[in-house]
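Undergrad: Sharing a model that was predicted from the sequence below.
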Amino acid sequence: MRVLQDRIEAGRLLGERLAEEYAGTDTVVLGLPRGGVPVAAEVARRIRAPLDVLVVRKLGVPHHEEVAMGAVGEEGAIVRNTGVLGSAGVSAVEFERSERRERAEVAQRIWRFRGGREPVPLDGRTAIVVDDGMATGATAAVGCRIARARGAARVVLAVPVAPPDALAVFDAADDVVCLSAPAGFMAVGQYYVDFAQVEDEEVVRLLGEAREQP
């Protein structure tokens, strides 16, 4: 896989792939904040679908926060990465402490990003859950579970890049669209030239622009 210039290019390429099957259907595009929202916004433009956000948070291993031992999100959704939990020796108390902290952050971000607005309805529709990449798959799985709990008839995960082993066991979606699953995958950021952090203000701006589209 060639290195992507930025999240906009990633969204354009994903949108072109998804348009073959999902353009013109009753579809909602759901970005995982923060980095997945710019990708999702471009996908939504390409397939002419409404855009919303699904608030999820990774649960990082204590003292090694970059490693996901699970994830939590809206609707009380949770995923535990049992392999990481076992190998890292994370206690139940440590896990619960992390879960409480991140659930509080989920609640704050729901208000920050939606401002009290209701989520876009998913009943009977196709939900495309989008992130800027997948590592362990924990946050993606939480996002897909939330979409299904909200009544989506079909759930699709769309990511630009992911490790082959994580894709092979990912079962939270009905379909997975991934541009590349390179051997030797180390981190999502290594497949982007520009992988700058996405700020909350950018997420709010993109969601606001999407709501103004006909």
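TA: Alright, I've got the coordinates.
Undergrad: drop to CA atoms for contacts and neighbour counts, all remaining ones
TA: Noted.
Undergrad: For A71, grab the count of nearby residues.
TA: 26 (other Cα atoms under 10 Å).
Undergrad: Quick check, P119 in contact with D52.
TA: Yes. At 7.0 Å, P119 counts as touching D52 under the criterion of Cα atoms under 8 Å.
Undergrad: Comparison target, given below:
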Amino acid sequence: MYFKDRTDAGRQLAEHLLNYEKVPDGIVIGLPRGGVVLAVEVAKRLDLPLDVVCPRKIGAPMNPEFAIGAITETGEGIFNKEAIDYLAVSDEYIKETVEYEKQQAQRRLILYRPGMPPRDLKDKVVIIVDDGLATGSTMKAAIKSIKAEGAKQIVAAIPVSPTDTYAEIREMVDDTVCLSTPPMFQAVGQFYEQFMSTQDDDVVEIMSEYNQ
């Protein structure tokens, strides 16, 4: 399955979430930056509020694109112990990187939610949306954070994911929607005709317009 762009993927995803339309205490959470483009389409279709959680990847030393974990603005995080042990990543590196990425996540949360009240997910039905999964580290961190905030039910919604990552996510939440789990998976972007980078300004505009 291929998607024209993130907006198209969000609209397709929304059609598979109609059992959550106007669900009491429901809210859609987008994972910045790209996931927010899909999340706003889901929120519009389901007639639900839109908010964000800001997970940040913890990259390996000398190879920051390789995730050894992820953390959110609340400090909730997940770590790949096998990768950390294999790469002999020091406790000092993890501590320093976690603190830096936590600060970056907090900065982004403030930027993306201008004028909005503090996020309240206690006893909510939370639909988490991203533009796709690879290792799933940021989605896992978001799930852990949202659980810690007291969500009543968590739904993970993504257009595409590797089979093994999707299986791991399914174990962590109450419900999942994934439109495609292709056997040959290299990167999320390969399943989009257009996969332009989403900028901070794009997220701010989406959040401001939807929540005005």
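TA: Ah, there it is. Fair warning: this is a prediction, and the values are worked out from it, not measured in the lab.
Undergrad: TM-score of the superposed pair?
TA: Once the chains are laid over each other, their TM-score by TM-score structural alignment, normalised by the length of the second structure reads 0.93; 210 aligned residues with a Cα RMSD of 1.4 Å.
Undergrad: So between P119 and D52 of the first structure, which is more surrounded?
TA: Higher neighbour count among P119 of the first structure and D52: D52, with 26 against 13, using other Cα under 10 Å.
Undergrad: secondary structure class for that one?
TA: Put simply, D52 of the first structure is strand when judged by DSSP: H, G, I helix; E, B strand; the rest coil.
Undergrad: how far away is it from V204 of the first structure?
TA: D52 of the first structure sits 10 Å away from V204 of the first structure, going by Cα to Cα, to the nearest Å.
Undergrad: and the equivalent of S145 of the second structure over in the first structure, what helix or strand is that in?
TA: Aligned counterpart of S145 of the second structure in the first structure: I146 (TM-score structural alignment). For I146 of the first structure, the enclosing helix or strand under DSSP states H and E is helix 138-149.
Undergrad: just how off-centre is that helix within its chain?
TA: Its chain's average C-alpha position is 8 Å from that of helix 138-149 of the first structure, according to Cα atoms, centre = their mean, to the nearest Å.
Undergrad: any residues touching the very next helix or strand once past that helix, and which ones?
TA: Counting by DSSP H and E, the next helix or strand C-terminal to helix 138-149 of the first structure is strand 154-161. Here strand 154-161 of the first structure makes contact (Cα atoms under 8 Å, 6 or more residues apart in numbering) with 10-11, 14, 124-134, 140, 144, 147-148, 173-182, 188, 191.
Undergrad: returning to that earlier point: can you spell out which helices and strands pack onto the helix holding I146 of the first structure?
TA: strand 56-61, strand 64-73, strand 78-80, strand 126-130, strand 154-161 (3 or more Cα pairs under 8 Å, 6 or more residues apart in numbering; DSSP states H and E).
Undergrad: Where do the helices of the first structure begin and end?
TA: Remark: helices assigned in the first structure by DSSP state H are 7-22, 36-47, 82-88, 92-114, 138-149, 164-169, 200-212.
Undergrad: out of those, which comes closest to K58 of the first structure?
TA: Evaluated over these, closeness to K58 of the first structure peaks at helix 138-149, with 6.0 Å, by Cα to Cα.
Undergrad: In contact with the spatially most central residue of the second structure, which residues are there?
TA: Against the mean C-alpha coordinate of the second structure, by Cα atoms, centre = their mean, the closest residue is L31 at 3.3 Å. Residues counted as contacts of L31 of the second structure (Cα under 8 Å, 6+ apart) are V52, V53, C54, P55, I128, V129, D130, M139.
Undergrad: repeat for R34 of the first structure
TA: Each residue near R34 of the first structure by Cα under 8 Å, 6+ apart is listed here: V198, E199, D200, V203.
Undergrad: run the last query once more with 10 Å
TA: Contact partners of R34 of the first structure, counting by Cα atoms under 10 Å, 6 or more residues apart in numbering, are 53-57, 109, 131-132, 197-204.
Undergrad: any idea what it aligns with in the second structure?
TA: Matched by TM-score structural alignment, R34 of the first structure corresponds to R33 in the second structure.
Undergrad: Tell me the spacing between its match and A134 of the second structure.
TA: 15 Å.
Undergrad: same thing with V203 of the second structure?
TA: On the measure of Cα to Cα, V203 of the second structure and A134 of the second structure end up 21 Å apart.
Undergrad: And these two? Which one has more around it.
TA: Neighbour totals were compared for V203 of the second structure and A134, and V203 leads with 24 against 18 (other Cα under 10 Å).
Undergrad: ok, that one to I27 of the second structure distance?
TA: Taking Cα to Cα, one finds V203 of the second structure at 17 Å from I27 of the second structure.
Undergrad: Could you tell me how many residues sit around P121 of the first structure?
TA: 14.
Undergrad: residues touching it, list them.
TA: V28, D52, A127, A147, R150, G151, A152.
Undergrad: would CSV of those residues with distance to V72 of the first structure be doable?
TA: Formatted as CSV, those follow (distance: Cα to Cα, whole Å):
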residue, distance to V72 of the first structure
V28, 21
D52, 18
A127, 19
A147, 13
R150, 16
G151, 19
A152, 19
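Undergrad: from those, which is closest to V43 of the first structure?
TA: Distances from V43 of the first structure to those, taken by Cα to Cα, are shortest for V28, at 10.3 Å.
Undergrad: Isn't that closest one up against L54?
TA: No. In this structure, V28 of the first structure is not within contact of L54 by Cα atoms under 10 Å, at 11.4 Å.
Undergrad: wait, what's in contact with the residue lying closest to F195 of the first structure once chain neighbours are set aside?
TA: Distances taken as Cα to Cα, 6 or more residues apart in numbering place G189 nearest to F195 of the first structure, at 5.9 Å, with adjacent residues excluded. G189 of the first structure sits next to V3, L4, D6, D132, G133, V161, F195, A196 when contact means Cα under 10 Å, 6+ apart.
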